[in-house]
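Novice: here's my sequence, what's the structure:
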Amino acid sequence: MIENSLTTAHGAPVGDNQNSQTAGKYGPVLIQDVHLLEKLAHFNRERVPERVVHAKGAGAHGVFKVTNDLSAYTKADFLSEVGKETPVFTRFSTVAGELGSADTLRDPRGFAVKFYTEEGNYDIVGNNTPIFFIRDAIKFPDFIHTQKRDPRTHLKNSNAVWDFWSLSPESLHQVTILMSDRGIPATFRHMHGYGSHTFLWVNAQGEQVWVKYHFRTNQGVKNLHPDVATELAGINPDYHTEDLYNAIENGDAPSWTLHVQIIPFEEGLQMKDILFDVTKTVSQKQYPLIEVGVMTLNRNPENYFAEVEQATFSPGNFVPGIEASPDKLLQGRLFAYGDAHRYRVGANSAQLPINSPKATVQNNQRDGAMRFGHDTGHINYEPNSFNNVKEQAAARVSNYDIDGSIGNYSYDDNYYSQAGDLYRLLPEDEQKRLVKNIVDALGQVSYPEIQQRQLQHFYRADQNYGQAIADGLGLSITK
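Specialist: This is a model prediction of the structure:
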């Protein structure tokens, strides 16, 4: 083989990459030109299916360094000692936007972190908001349908968005955050991140506590005015992606300090607002933030497709010492994310370099499409009499009692208190911007009954809140 020779996918040298084989100078192209056929066929298959949600995003490599000893609360090895460093890969994204959409749309931002720990990969897959619109996975497909394109017109549909929200009052808290200044971050670097759900930490003695994750940006929180965001969407729809890349490329490595709220196990089960309701926050006065460590992003991807597009994150990727809570939305995500990856990237997506753990994998799974690194031994089952690859009792999940009758349950009907509290906490100028944003969006709805239904939710959260929006729309609130 001549050095630097262009080859086919199978390694054979290519003689002409400029001209197809034809029958004579003006003749038709020949099907025997296998190099041409290979190029065209591969080109048609160069993209995996777009993510249903979080399609548009950017990513970066970095490191997480522990700054506080929390081994009293979790036996997770990557958190075991101050100074311990773990490589990470982080992906930021919009939620509803497609691959070609603008970065500066009003939308929550995905905030996903993969920790390549010595005990396997651990993923925190959250958003830049501490809560979400719904609290049960059974509503997720319906919710996302309203955020995507209308199946008939193929246009975004404000009627569907507000119809769903008005019929799902648990969304009010998140809607308030979304329509506030925080709805359009200035950059990915200038926003906080959250695990959103409640998780369970278990220490070496088997003691359990509930935790909430908070990534606090060390760049400070900055947001965009809607007019500036709209202008940027036209001038540079990749504004956030470009900003993150350039910051890291220029040595201005962004960082976030990870904190947790720790809630005693039994205390968490007795809280007035159900701890597992992801539409609600947990008081930081009652359960203050405790520092864990610092995440710094210091290296850009070398290949966007290989490292960002093919990256797969799942809240079901746990390590010993960190477990799921009964949060119903989280429980649904434990299945849905892994299933999405198996469909979108393939059954062996965990073998791709960006997803492959640093820890040794021994799971007896063989074959399947795009499998590489095949095992050669006879043994692909457990238990067996021939090797020492065994289950580890120390890695078993912890136990706690549950009780109740099988049925379809809602957490509670307290949809309004935290949304009202948030509105009253905002400075007056931010309240005015919040109201204007809602008026501009809700004013696009063409059904008065949807507007009235949503107005009543705002009014129940705070009378001034609801009345200001009604005034902006030129409507009366039906009492």
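Novice: going by C-alpha atoms from here, please, whenever you check contacts or count neighbours.
Specialist: Will do.
Novice: show me what stretch 396-415 is in contact with.
Specialist: Pro169, Glu170, Ser171, Leu172, His173, Val202, Gly206, Ile274, Asp277, Pro320, Glu323 (Cα atoms under 8 Å, 6 or more residues apart in numbering).
Novice: just those now: which is nearest Lys358?
Specialist: Nearest to Lys358 among the contacts of stretch 396-415: Pro320, at 15.5 Å, using Cα to Cα.
Novice: do I have it right that that closest one meets Phe78?
Specialist: No. Look at Pro320 against Phe78 with Cα atoms under 8 Å: they stay out of range, at 10.1 Å.
Novice: still on that earlier bit, adding secondary structure, write the contacts of stretch 396-415 out as CSV.
Specialist: Shown next, in CSV, are the contacts of stretch 396-415 (DSSP: H, G, I helix; E, B strand; the rest coil):
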residue, secondary structure
Pro169, helix
Glu170, helix
Ser171, helix
Leu172, helix
His173, helix
Val202, strand
Gly206, coil
Ile274, coil
Asp277, coil
Pro320, coil
Glu323, strand
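Novice: just give the closest residue to Phe335, not the sequence neighbours.
Specialist: Of all residues not flanking Phe335 in the chain, Gly316 sits nearest, at 7.5 Å (Cα to Cα, 6 or more residues apart in numbering).
Novice: one more, for comparison:
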Amino acid sequence: MDSKQNRPAESASTLTTASGSPVADNQNSITAGPRGPVLLQDFHLIEKLQHFNRERIPERVVHAKGSGAYGTFTVTHDISQYTKARLFSSIGKQTETFLRFSTVGGERGSADTERDPRGFALRFYTEQGNWDLVGNNTPMFFIKDGIKFPDFIHTQKRDPHSNLKSPTMMWDFWSKAPESLHQVTMLFSDRGTPDGYRHMDGFGSHTFSLINEAGERVWVKWHLKTQQGIKNLLPADAVRLGGEDPDYAQRDLFDAIQRGDFPKWNVYIQVMREDEAQAWDERTGWNPFDLTKVWPHKDFPRIPVGVLELNRNPENYFEEVEQVALSPANIVPGLGFSPDRMLQARLFGYHDAQLYRVGTNHQQLPVNRPRCPVNHQQRDGAMAASGFGRQQNYATVESAGVANSGFGNGDAGWALEGTTGRFDGRGQEDDYSQAGNLFRLLPADEKDRLTSNIAGAMRSVPDEIKQRQLAHFDKADPAYGAAVRAKLNNK
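Specialist: You can find the predicted model right below:
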């Protein structure tokens, strides 16, 4: 092998083209004489301009603006009775992680302090592959079926006529989807404007599975509780910071890690056995796989699992934070999914978004690359750098058949019943009790801010939409509707 291969042209500081050729002059274009026009042969100029024009990949449709950091997850409690996943195999075991925080509805240039849910997307680089726990800072969501997701997000973006954010679009959707009330209540509470990313909790939100060595499944919800304590911004402070320092949360996270003040979260699970799921559904009328619902802690206590610490900032924001490609479809043996309709849609939607944004070989980028051996027959496509070389690009067919190892990562699957179809539960499902419970849990001053925030956001919408939404507040708790109504009438 040539000893000069891959060696820098002159020294580590020598400027080169992307192909490695030394650049003679980075200040002056090649021209036809001192006053003449620029020549097309100036490849360094052309390459710089071409790359500059292509520096932006499509931004995420949701979660466009975000911050990220590396860290470690350390097991503190034994949950091997529930899962065979090796990252939980022993107390003290550590796994490298990457966590991306984000706002949801804003563009990349929006303010970190806007009233919005926050993405909480956590990757574990395990010895069995990447596991992505892609959630939010809330344990519930606005809708329960992914078929509504594009419509919902369109209402949170810009009106196609005015290109402005539209409260009418937002409240029109919410007022016709009472399932959203639980999350709407959380959004307009103090939790809707967290004080940076370090002072908020994280949730997997969906119902997932854990599978143990015996092939037994339990349903599970993931919780990450901040050790820094919950802190939220008052509405006026959130607006002020949005103008003074729109990157407030990014700055706070980066600076804290840079100075060695590493943020930590305690990781917990809630566990529900399959027989408990049916009994709980029959007793409460709440579908355990409904993303607009939570599992009460008194029925399903939190079980400690470990500690997450963020301790290293990325070296390059674009390469690591912007190009990280997370998907809830990325799991490892011992973990599984559930019939949660929103989760089922996200299993397709997130990976497909990364194929569009970053490319068919996005898993080969350093931030996305598994920390374990990879073996598959996927080849070619833009930016292929897998290193497979001359390896076979097709799977050998076993003429005698193969032993069935179960679905995917050893998931034995769950029993199904009924006839295929489109089942609409509206009118039979309880969309109000949990929203009312959340309202009643809030202290008086937080109730006052919640209802003031809602009234302020609804003031400009048509009366028909106001009345429709007020009826939902009334059903959750008469005091809820009365407070919002009084503030709307007090113009």
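Novice: before we move on, the earlier item: what lines up against the residue nearest to Phe335 of the first structure once you look at the second structure?
Specialist: When the second structure is aligned by TM-score structural alignment, Gly316 of the first structure is paired with Ala329.
Novice: same check on His154 of the first structure?
Specialist: So, by TM-score structural alignment, His154 of the first structure is matched to Asn163.
Novice: and its match, which of the three is it?
Specialist: Going by three-state DSSP: Asn163 of the second structure is coil.
Novice: number of residues surrounding it?
Specialist: 9 (other Cα atoms under 10 Å).
Novice: neighbours of the aligned residue in the first structure for Ala382 of the second structure, how many?
Specialist: Counting by TM-score structural alignment, Ala382 of the second structure corresponds to Ala369 in the first structure. Residues lying near Ala369 of the first structure (other Cα under 10 Å) number 9.
Novice: Ala369 of the first structure: which element?
Specialist: In this assignment (DSSP states H and E), Ala369 of the first structure forms part of neither any helix nor any strand.
Novice: what sits against it?
Specialist: Gly346, Ala347, Asn348.
Novice: all strands of the first structure, in order?
Specialist: 57-66, 85-94, 109-117, 120-127, 193-194, 199-202, 208-217, 255-264, 290-299, 322-324 (DSSP state E).
Novice: ranking the ones you listed by burial, who's on top?
Specialist: Here the criterion is mean neighbour count by mean count of other Cα atoms under 10 Å, and of those the winner is strand 193-194, at a mean of 26.
Novice: which part of the second structure matches it?
Specialist: Taking TM-score structural alignment, strand 193-194 of the first structure hits residues 202-203 over in the second structure.
Novice: what does the matching stretch contact?
Specialist: Phe120, Gly135, Asn136, Asn137, Thr138, Pro139, Lys221, Trp222, His223, Leu224, Lys225, Thr226.
Novice: from those, which two are the most distant?
Specialist: Greatest spatial distance among those (Cα to Cα): Lys221 and Thr226, at 16.5 Å.
Novice: hmm, back to that, save the strands of the first structure as JSON lines, and put in distance to Leu422 of the first structure too.
Specialist: Below are those laid out as JSON lines (distance: least, Cα to Cα, whole Å):
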{"stretch": "strand 57-66", "distance to Leu422 of the first structure": "28"}
{"stretch": "strand 85-94", "distance to Leu422 of the first structure": "23"}
{"stretch": "strand 109-117", "distance to Leu422 of the first structure": "19"}
{"stretch": "strand 120-127", "distance to Leu422 of the first structure": "18"}
{"stretch": "strand 193-194", "distance to Leu422 of the first structure": "17"}
{"stretch": "strand 199-202", "distance to Leu422 of the first structure": "24"}
{"stretch": "strand 208-217", "distance to Leu422 of the first structure": "18"}
{"stretch": "strand 255-264", "distance to Leu422 of the first structure": "19"}
{"stretch": "strand 290-299", "distance to Leu422 of the first structure": "23"}
{"stretch": "strand 322-324", "distance to Leu422 of the first structure": "28"}
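Novice: between the ones you listed, which gets nearest to Glu391 of the first structure?
Specialist: strand 120-127 (14.7 Å).
Novice: other SSEs contacting the closest one?
Specialist: Under the contact criterion of 3 or more Cα pairs under 8 Å, 6 or more residues apart in numbering; DSSP states H and E, strand 120-127 of the first structure touches strand 109-117, strand 193-194.
Novice: so which bit of the second structure is the longest one matched to?
Specialist: Under TM-score structural alignment, the counterpart of strand 109-117 of the first structure in the second structure spans residues 118-126.
Novice: and that stretch, how far out from the chain middle?
Specialist: 7 Å (Cα atoms, centre = their mean, to the nearest Å).
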